[in-house]
Structures are given as C-alpha cells and as structure tokens.
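Student: no FASTA, just this:
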C-alpha cells in the first residue's frame, strides 16, 4: 500500500533528451519514493518504486 503524497509530483526528464524529445521517461522523487512515467503518454499513469530499487536499476543500466 502506498501513502498519499504531500504534494503533486514535479516531473523531470533527462537533459540528454533535449527540449522537444517525446520518447523518454520522466522521473519524480517525492516523499521517499521514485515515480516514473512515459513522456509520450503521461495520462496512462506511472510506477512507483523505492529509492533503493531505483538506484539498483540505474546501476544495472550503467554496468
């Protein structure tokens, strides 16, 4: 079960995407969780993971 957010998420995407890129993910870190969504269709929703899981994913991608 996830707890209610204290405020709406502020979404960010990679600076490597450029200003007009539409095919990337957006990330928001808020209240001890990491939210990720598809920038092409943000209305679909997002997934929420623990910061430790996010760090493990990034470590695996960079390896």
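Tutor: That came in fine, so what should we check first? Keep in mind it's a predicted model, so treat the numbers as computed, not measured.

Student: Please count neighbours and contacts with C-alpha atoms only from this point.
Tutor: Fine.

Student: which stretches of the chain form helices?
Tutor: 51-62 (DSSP state H).

Student: which residues of it fall in strands?
Tutor: In the chain, the segments counted as strands under DSSP state E are 12-13, 25-30, 33-38, 47-49.

Student: Compare those strands and give me the one nearest residue 3.
Tutor: Closest to residue 3 of the strands of the chain is strand 33-38 (CA to CA; 10.1 Å).

Student: give the contact list for residue 8.
Tutor: Listed by CA atoms under 8 Å, 6 or more residues apart in numbering, residue 8 has no contact partners.

Student: Next up, a structure to set beside the first:
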C-alpha cells in the first residue's frame, strides 16, 4: 500500500480493551467505510498515538485477524 497520512483518521479501539485505556491497539479504516469501499486498515499503539503505525490492505488485515483466531490458545 502507498504511504498513508494518519492525521485525519478516526481511530478507535475495541470495547474489550478495558477501562484503563492502556496496553491497547487502535485501528482506523482507510477509505470510505460508509460507502463500502474500505481500502485497508491502519493499526497503532494507543500509548503512542503520534508514533508509527502499521498499514494493512483489506485482505491483509482479514488474514491477520483470521490467523490470530486460528492460532489462539
């Protein structure tokens, strides 16, 4: 994927993250989610919101989640 400017993205984290707000990852949808044209997903550490992020294509993020579900204890 091409480099992504994350300044205008809407970041969110899972409701399963707990109340402390630390030790979480946040994700942001790349593209027009409301229009159904999701290009990909950006992922960052909630403790360092101005730090680096990972960018996945839509298929790549789906494969990552599928792998975590499959490999979960």
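Tutor: On my side now, so go ahead. Source: prediction; values computed, not measured.

Student: picking that back up, would you turn the strands of the first structure into JSON lines with distance to residue 62 of the first structure and mean neighbour count?
Tutor: Output for the strands of the first structure, formatted as JSON lines (distance: least, CA to CA, whole Å; neighbours: other CA atoms under 10 Å):
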{"stretch": "strand 12-13", "distance to residue 62 of the first structure": "17", "mean neighbour count": "16"}
{"stretch": "strand 25-30", "distance to residue 62 of the first structure": "16", "mean neighbour count": "18"}
{"stretch": "strand 33-38", "distance to residue 62 of the first structure": "18", "mean neighbour count": "19"}
{"stretch": "strand 47-49", "distance to residue 62 of the first structure": "19", "mean neighbour count": "13"}
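
Student: Switch those strands over to JSON lines; also include distance to residue 4 of the first structure.
Tutor: As requested, these are arranged in JSON lines below (distance: least, CA to CA, whole Å):
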{"stretch": "strand 12-13", "distance to residue 4 of the first structure": "20"}
{"stretch": "strand 25-30", "distance to residue 4 of the first structure": "11"}
{"stretch": "strand 33-38", "distance to residue 4 of the first structure": "11"}
{"stretch": "strand 47-49", "distance to residue 4 of the first structure": "12"}
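
Student: I'd like to know which of those strands is closest to residue 61 of the first structure.
Tutor: Of all these, strand 25-30 sits nearest to residue 61 of the first structure, with 14.2 Å by CA to CA.
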